[in-house]
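J.: Sequence below, structure please.
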Amino acid sequence: MLDMRTQVAIVGAGPAGLMLAHLLRLGGIDSVVLERRGRDYVERRVRAGVLEHPTVELLREAGVADRLDRQGMPHHGISLRFDGADHRVALTDLTGKSITVYGQQEVVKDLIAARVAAGEPLLFEVSGVTVDPATPVVTFTAADGTPQRLECDFVAGCDGSHGVCAQQVAATVHAHDYPFAWLGVLAEAPPSHSELIYTYHERGFALHSMRTPEITRLYLQVAPDERIENWPDTRIWDELDHRLAADGFTLATGPILEKGITTMRSVVTEPMRQDRMFLAGDAAHIVPPTGAKGMNLAIADVWVLSEALGAYFREGRTDLLDAYSETCLRRVWRAEHFSWWMTSMLHQAPGADDFQRRLQLAQLRYVASSEAAATSLAENYVGLPLRP
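T.: Got it, this is the predicted structure:
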């Protein structure tokens, strides 16, 4: 078995693991990143696409936003569509901040390119990963079949909710399953609107989003046990056209490049730490996608962790590491509530009666007509500050 040594072992090469590795490198801290998938898969994996204002600012500060600034699509508002009309929430006018549409896989590509250019260890296609949080030691088999043992000062578990790190934490897991799912499609069609449209409809929620000026991302609320085989392309376009209908709106269509169904859950792990291992991103928490918080929470986690690790290695301080879980969870629970609130306001719950639907419409109309209510939505949507 080949022995290795580093300061921080990072399990998972998603946005959390890669961003943490980059921030640590900027702080002069060594790390090794391990990923069970191949580079091509990781760079093509389609996920979230909305970057909060603090996320964009951090990527710029970290020097990995050149392509983001060239290709990202800044947005200064979103539309709530109900009663057959759009009701714009002016994000920038209300908060002075904006969001940027830029695919998660694009952030991953930028971070991988920076890691490779710096010549830092990034190991793909590893298998058999085991973690001892107390020692700490990570063992794995490299892509060439060589067994390896990685000794480190700390482990960062950034390998998602089904990864090996989350299983090692003796924690309380708070979970909530939502009674619906999203059918998502990526279509070769220009966006039909300049902004994201969150639609409340009697047949179920629909979302119009985008990835580039040529690629549209669209979603439909479906049952959690729905099968993708039941949704040929023509049915998807017909249902989107029906739910997104509004005066003066024409839905642009085109070839569907990808489609899939995602169930919706809220999960929070407390604490986000076991001995000398720290969880970040989906390994510690999951949010329903309605509030566009998943990747942004992961980036916020690793910023907090990088600051704490920096204080430890530079000054021998442990106070920030000891406070890591509590610090992150304050933001996580706020994001969980916002995502739950957006989801509850916009989706048709199975068996909902007329009373419940009227309550949803009352809430939507209040947000659309009250500057205070719209500001609350906007503040949460553009992202709370990383540095309170």
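
J.: Please count neighbours and contacts with C-alpha atoms only from this point.
T.: Will do.

J.: buried set for the one helix or strand Q105 maps to?
T.: Using DSSP states H and E, Q105 sits in helix 104-117. Buried residues in helix 104-117, counted by 16 or more other CA atoms under 10 Å: 104-112, 114-115.

J.: ok, which stretches of the stretch 101-250 of the chain are helices?
T.: Here the stretch 101-250 of the chain has its helices, by DSSP state H, counting those that start in this stretch, at 104-117, 233-243.

J.: what does the last one contact?
T.: With CA atoms under 8 Å, 6 or more residues apart in numbering as the test, helix 233-243 has contacts from 199, 201, 203-206, 220, 251, 253, 256.

J.: What residues sit buried inside it?
T.: 236-237, 239-241, 243.

J.: Redo the residues you listed as TSV? Include distance to G281.
T.: Shown next, in TSV, are the buried residues of helix 233-243 (distance: CA to CA, whole Å):
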residue	distance to G281
I236	31
W237	33
E239	33
L240	31
D241	35
R243	32
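
J.: One more, please, to line up against the first structure:
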Amino acid sequence: MRTQVVIVGGGPSGLLLGQLLHKQGIETVLLERKTREYVLARIRAGILETGLVNMMREAGVAERMDRECFVHHGTCISYENEMFAIDFHKLIGQNVVVYGQTELTHDLYDAREAIDATTVFEVENVQIIDADRDAPYVTYVSGGAEHRIDCDFIAGCDGFHGVSRKTIPETVRKEYEKIFPFGWLGILSETPPVHDELIYANSTRGFALCSMRNENLSRYYVQCDQTDKVENWSDDAFWDELKRRLPEAIAEKLVTGPSIEKSIAPLRSFVTEPMRWGRLFLCGDAAHIVPPTGAKGLNTAASDVHYLHEALVRFYRDKDMGGIEHYSEKALARVWKAERFSWSTTNLLHRFPDQSDFDLKMQRAEIESLHYNEIAQRWFAQNYVGLPY
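T.: All right, here's what the predicted structure looks like:
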């Protein structure tokens, strides 16, 4: 088999890239190691930056998103019994959209099926060969048989544990990582959200987050020890702890109910450089991970897709390698800014095991500066809604 671009990984970044390339007449084959049903069962965040919303529209897959999404004009931050709003629309004239990543991925799969683009599920032993040469190819096993796809380029959208990043020799790539000493215990519940915008909470007991999927589906988190286990937390214990970390007026309005999903997510910052090796490009979690504070994971993957899509269109339309040669440089410049925002917001809102009394006073001063300083709020708003591509 031959195609122009092989996309390794069937998550939202690979699907969005494939749809955008299709709009420009560029053929793709997408390889996914799991089933479609497995991919769609993943529970992920649902805050979409302006840039990602616009890319969904450009790809022609925004109809349901535009119809069903919730537009958020700001967010709220609480500390102890205080709470303040950061009004994105007032500060910078922009907003974010709440639309579940599962729904977005569902829309992209439906769109890929509608254009009859080749997607191969349940592939095994994917190997990327000769990526540093002019004629790369990918081999994989499906149905017990080995297959080969010759191509012009390979987009590695296969996540942190995928084969794409590991294909780049260790002598070429450099990895940067910070592991945070806590995790997020999260539950999904069929209850109305406690507030019409997200609440990021700092308390003496640790961080908490109140978020939503729709008017009857809420997602809540509390900071927990990185060694904690889900089985240590009953639903009642979770709700009790969440209430303790919220302002009294919010806690009193919280509607509780049985969890329909419960999990603990570790927090880490990770970046690999470069994001291109020859004709192999890394996108999304294959190249970088951010803490979930500030919802930059999917959105940063989308910015990679933007730069890669532009580079590939420029190559096929104009026979110009400039975008390809500078893809890594452009993508990483924005990645590190997103990493900084996620890192700084995580430090602002969480309790760390080694914080001194001085550290806690400085953290409180930072939060109060954000509360009362419009310039600080404008910086926060600009980063939260997404820096320009």
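
J.: Give the aligned range of the helix holding Q105 of structure 1 in structure 2.
T.: The aligned range for helix 104-117 of structure 1 in structure 2 is 101-114, by TM-score structural alignment.

J.: quick one, strands of the stretch 101-250 of structure 2?
T.: 118-120, 124-129, 137-142, 145-150, 153-156, 174-189, 199-202, 208-214, 217-225 (DSSP state E, counting those that start in this stretch).

J.: Can I get those in CSV including mean neighbour count and distance to R36 of structure 2?
T.: Listed next are the strands of the stretch 101-250 of structure 2 as CSV, based on neighbours: other CA atoms under 10 Å; distance: least, CA to CA, whole Å:
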stretch, mean neighbour count, distance to R36 of structure 2
strand 118-120, 16, 10
strand 124-129, 17, 15
strand 137-142, 18, 15
strand 145-150, 14, 20
strand 153-156, 25, 18
strand 174-189, 18, 22
strand 199-202, 24, 32
strand 208-214, 24, 21
strand 217-225, 21, 23
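
J.: now those strands in a markdown table, with distance to H288 of structure 2?
T.: Output for the strands of the stretch 101-250 of structure 2, formatted as a markdown table (distance: least, CA to CA, whole Å):
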| stretch | distance to H288 of structure 2 |
| --- | --- |
| strand 118-120 | 25 |
| strand 124-129 | 20 |
| strand 137-142 | 23 |
| strand 145-150 | 27 |
| strand 153-156 | 12 |
| strand 174-189 | 9 |
| strand 199-202 | 23 |
| strand 208-214 | 23 |
| strand 217-225 | 22 |
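
J.: picking that back up, between the buried residues of helix 104-117 of structure 1, which sits nearest S339 of structure 1?
T.: Q104 (18.6 Å; CA to CA).

J.: List the contacts of that closest one.
T.: Contacts of Q104 of structure 1 (CA under 8 Å, 6+ apart): 15, 46-49, 295.

J.: Count residues in the vicinity of the equivalent of I7 of structure 2 over in structure 1, would you?
T.: The equivalent of I7 of structure 2 in structure 1 is I10 (alignment by TM-score structural alignment). As a burial measure, I10 of structure 1 scores 27 neighbours (other CA atoms under 10 Å).

J.: Doesn't I10 of structure 1 lie inside a strand?
T.: Yes: assessed with DSSP: H, G, I helix; E, B strand; the rest coil, I10 of structure 1 lies in a strand.

J.: Now do stretch 369-381 of structure 2: which range of structure 1 does it align onto?
T.: Stretch 369-381 of structure 2 maps onto residues 366-378 of structure 1, going by TM-score structural alignment.

J.: outside of the matching stretch, which residues touch it?
T.: 80, 87-91, 94-95.

J.: Mind checking what secondary structure K97 of structure 1 has?
T.: coil.

J.: Correct me if wrong: it contacts N380.
T.: No: counting by CA atoms under 8 Å, K97 of structure 1 stays clear of N380, with 11.0 Å between them.
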